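K.L.:
Structural data only, the sequence is not supplied:
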């Protein structure tokens, strides 16, 4: 090979300068396009779900808000009178009604009590499931899922029979205890006692979900941390408080919020337990709104009560979101 040929072979090929607007790498997308595509992907995946929510919940919610600011009763429903806008008159009338505030307080106390009992009982059962044999855990989980899957009307009917005045199995068993006379005892003679029975029904139906979720969360607690705490002299209570509980905090916050939303929206348990006609001392916001709208035929008043209930639940959701954001910042 001649010197000229050797020199020519060693000269690298000339690289062309990138044209204006190009990235300099052929076949590679720009960073802006990639970021836009990444940002649009979640919305594209959520679009079907958002569309269904708008179709299923959008119109009822808009109609609820509209009725809350109108005078709409049976005459307007049948077309005998025209619907008129009354502004805040429905809410003014509602907030000046002492019965409404009694129902609000009763609903909050009922929901708070149900949530506390649900979380405490659920946590205790979940912790006990970590200590039993595998086959026992399977049997308990099957029983929990079976009770959780039972229709509300069926479970309510069973509870009605258990607490029946004349043929209730609970009265029969308690009457066998020495010094206890429960023959013919009416559990629904007073509001607090009857609501306690309904609360027990709500807790019974909610505990399986809490137990299964907490059991799954307990499997994520590192055993090394618990063993290290025990070696340092911590007892079972301190291990749970300072090791287990902080790890389970996101799950507990989620379960507490969901339970509070569900328990504030309790309707079929009260409605079926009181044979479709809940007395005044058994009224919660859901049944009170129903009676106002479909028993008294004051649809605008019932809508105002339902709208206030929705706003209360949105407040619960706002607190939940704030807590979750705090947990995310700490992590």
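P.N.:
Everything's here; your move. Keep in mind the model is a prediction, meaning the values are calculated, not measured.
K.L.:
drop to CA atoms for contacts and neighbour counts, all remaining ones
P.N.:
OK.
K.L.:
Any buried residues in stretch 262-273, and which?
P.N.:
Buried residues in stretch 262-273, defined by neighbour count with 16 or more other C-alpha atoms under 10 Å: 262, 263, 264, 265, 266, 267, 269, 270, 271, 272, 273.
K.L.:
Burial check on the residue lying closest to the third one once chain neighbours are set aside, number of neighbours?
P.N.:
With sequence-adjacent residues excluded and distances taken as C-alpha to C-alpha, 6 or more residues apart in numbering, residue 264 is closest to residue 111, at 5.4 Å. Here the count is done by other C-alpha atoms under 10 Å, and residue 111 has 22 residues near it.
K.L.:
And residue 287, by the same measure?
P.N.:
23.
K.L.:
That one reaches residue 267, doesn't it?
P.N.:
Yes. With contact defined as C-alpha atoms under 8 Å, residue 287 counts as touching residue 267 (6.1 Å).
K.L.:
All the strands of this structure, residue numbers only.
P.N.:
Secondary structure of the chain (DSSP state E): strands at 70-71, 84-85.
K.L.:
distance of the residue nearest to residue 87 when sequence neighbours are not counted from residue 306?
P.N.:
In this structure, residue 87 finds its nearest non-sequential neighbour in residue 69, 5.0 Å apart by C-alpha to C-alpha, 6+ apart. Residue 69 sits 13 Å away from residue 306, taking C-alpha to C-alpha, to the nearest Å as the criterion.
K.L.:
quick revisit: can you tell me how far the residue nearest to residue 264 is from residue 122?
P.N.:
For residue 111, the distance to residue 122 equals 16 Å [C-alpha to C-alpha].
K.L.:
Kindly report the same for residue 262.
P.N.:
Distance of residue 262 to residue 122, given as C-alpha to C-alpha: 16 Å.
K.L.:
same check, this time on residue 307
P.N.:
Noted for residue 307: a distance of 31 Å to residue 122, by C-alpha to C-alpha.
K.L.:
cool, and residue 50?
P.N.:
Going from residue 50 to residue 122 by C-alpha to C-alpha gives 33 Å.
K.L.:
Comparing the two, which residue is more hemmed in?
P.N.:
For residue 50 versus residue 122, the count of surrounding residues by other C-alpha under 10 Å is larger for residue 122: 24 against 13.
K.L.:
put this beside the first:
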């Protein structure tokens, strides 16, 4: 009988080939994978950064450069290099009494508009708490509709309200209040004209303030208000010691935004005055526009814009601090 053949020798197995922990030859090492994973979020947001730089950063850089040059119409349209004048534009502007008169007018206008907006918005938000659900929904829809109305439409409506011949305002004053306002031109006196312009600004800003403050009021614990009422606190006491501490951060944040917006009012004045505001109606935005495009002093317009940014920088820092405080509380 023939003896059985011995079993064939098994092929040698490479060291570590059967170990599942060993890296496969086709995969990158763990360190490279971690590095690629760390770069992935930055690669995903890179297009957004490029778009922001193109829309915001580059115009800001260009404005800063123009403020230190003497850019005229020839340099702007031909692309020729403009001469550098250093701080001459800023010196001329800061030494001009008209500029400081415009700054004072802008500050006064902003303070009045912000005060009226915040007071009316807070009052409406507190009324919304006491309304039935369907009434509150109708009011919210009306506020959102007013807020989303284009500025051109809103200014056209208010121009019609204040029209000297066919305006609703003159008709109501004459017919129902006994004031002889027939044919009265509200824009001959800048004080009366700014009342109409301020009404446009406040009317467009109240919806955002009211809805935002109402959202803050919904976070006030009802138990604390009821406990304060049982302890004998009145409406003023409940608001001062219970409601106000809760809504104060949101109120400050919205108020700061209102300051930033109302300080840079441009479209309301420009459109209501028929694209040609009188000098008495010049705010900083209008003043910068006129210097740049009517006087063809583009560098002065850029310098005024930078001065406006510097004037508002403190308000912007305060707004960012409020955002950080709210984030810490949450």
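P.N.:
Arrived safely, thanks for sending. Keep in mind that what you see is a predicted model, and the values were worked out from it rather than measured.
K.L.:
Any chance you could compute the TM-score here?
P.N.:
TM-score for the superposed pair, counting by TM-score structural alignment, normalised by the length of structure 2: 0.84. Supporting figures: 298 aligned residues with a C-alpha RMSD of 2.4 Å.
K.L.:
Tell me which of the strands of structure 1 sits nearest to residue 246 of structure 1.
P.N.:
Closest approach to residue 246 of structure 1 among these (C-alpha to C-alpha): strand 70-71, 48.7 Å.
K.L.:
Give me the neighbour count for residue 160 of structure 1.
P.N.:
Residues near residue 160 of structure 1, counting by other C-alpha under 10 Å, number 19.
K.L.:
Identify the residue spatially nearest to it, adjacent ones excluded.
P.N.:
Per C-alpha to C-alpha, 6+ apart, closest to residue 160 of structure 1 is residue 273, 6.4 Å.
K.L.:
With residue 163 of structure 1 as the reference, measure out to the one you found.
P.N.:
10 Å.
K.L.:
swap in residue 204 of structure 1?
P.N.:
Residue 204 of structure 1 is 15 Å from residue 163 of structure 1, where distance means C-alpha to C-alpha.
K.L.:
now residue 92 of structure 1
P.N.:
Applying C-alpha to C-alpha, the value for residue 92 of structure 1 to residue 163 of structure 1 is 40 Å.
K.L.:
Also residue 119 of structure 1?
P.N.:
Distance, residue 119 of structure 1 to residue 163 of structure 1, by C-alpha to C-alpha: 24 Å.
K.L.:
Quick check: which of the strands of structure 1 is nearest to residue 226 of structure 1?
P.N.:
Nearest to residue 226 of structure 1 among these is strand 70-71; the distance by C-alpha to C-alpha comes to 60.0 Å.
K.L.:
Which residue numbers in structure 2 does that closest one align to?
P.N.:
On structure 2, the counterpart of strand 70-71 of structure 1 by TM-score structural alignment is residues 69-70.
K.L.:
One more: stretch 246-260 of structure 1?
P.N.:
Counting by TM-score structural alignment, stretch 246-260 of structure 1 corresponds to 245-259 in structure 2.
K.L.:
got the contact list for that stretch?
P.N.:
Outside of stretch 245-259 of structure 2, the residues that reach it under the criterion C-alpha atoms under 8 Å, 6 or more residues apart in numbering are 110-111, 114, 118, 205, 209, 212-213, 216-217, 219-220, 315-316, 318-319, 322-323, 326.
K.L.:
Relative to structure 1, and after superposing, what's the average distance for it?
P.N.:
With mean C-alpha distance after the TM-score superposition for structure 1, stretch 245-259 of structure 2 departs from structure 1 by a mean of 1.0 Å once superposed.
K.L.:
What are the buried residues along that stretch?
P.N.:
For stretch 245-259 of structure 2, a neighbour-count test (16+ other C-alpha under 10 Å) marks 246-247, 249-259 as buried.
K.L.:
ok, of these, which one's closest to residue 98 of structure 2?
P.N.:
Checking the buried residues of stretch 245-259 of structure 2 against residue 98 of structure 2 with C-alpha to C-alpha, the nearest one is residue 259 at 22.5 Å.
K.L.:
which one of the strands of structure 1 lies closest to residue 158 of structure 1?
P.N.:
Among those, the nearest to residue 158 of structure 1 by C-alpha to C-alpha is strand 70-71 (41.1 Å).
K.L.:
how much does that closest one stray from structure 2?
P.N.:
Compared with structure 2 after the fit, strand 70-71 of structure 1 shows a mean deviation of 0.5 Å (mean C-alpha distance after the TM-score superposition for structure 1).
K.L.:
I'd like to know which elements that strand is packed against.
P.N.:
Counting contacts by 3 or more C-alpha pairs under 8 Å, 6 or more residues apart in numbering; DSSP states H and E, strand 70-71 of structure 1 is packed against strand 84-85.
K.L.:
quick one: the residue most central in space within structure 1 and residue 187 of structure 1, what's the gap?
P.N.:
By C-alpha atoms, centre = their mean, the mean C-alpha position of structure 1 lies nearest to residue 258, the distance being 2.1 Å. To residue 187 of structure 1, residue 258 of structure 1 is 29 Å away according to C-alpha to C-alpha.
K.L.:
The buried residues of stretch 262-273 of structure 1 in helices, which ones?
P.N.:
Among those, the members falling in helices (DSSP state H) are 262, 263, 264, 269, 270, 271, 272, 273.
K.L.:
Would you format the residues you listed as TSV with distance to residue 196 of structure 1 included?
P.N.:
Shown next, in TSV, are these (distance: C-alpha to C-alpha, whole Å):
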residue	distance to residue 196 of structure 1
262	17
263	13
264	15
269	12
270	11
271	15
272	15
273	12
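K.L.:
what's the closest of those to residue 36 of structure 1?
P.N.:
Nearest to residue 36 of structure 1 among these, with distances taken as C-alpha to C-alpha, is residue 262, at 38.2 Å.
K.L.:
what residues are up against the closest one?
P.N.:
Applying C-alpha under 8 Å, 6+ apart, no residues qualify as near residue 262 of structure 1.
K.L.:
Please apply the same query to residue 306 of structure 2.
P.N.:
Listed by C-alpha under 8 Å, 6+ apart, the contact set of residue 306 of structure 2 reads 63, 64.
K.L.:
please redo it, this time with the cut-off set to 10 Å
P.N.:
For residue 306 of structure 2, the contacting residues are 60, 63, 64, 67, 90, 300, 312, by C-alpha atoms under 10 Å, 6 or more residues apart in numbering.
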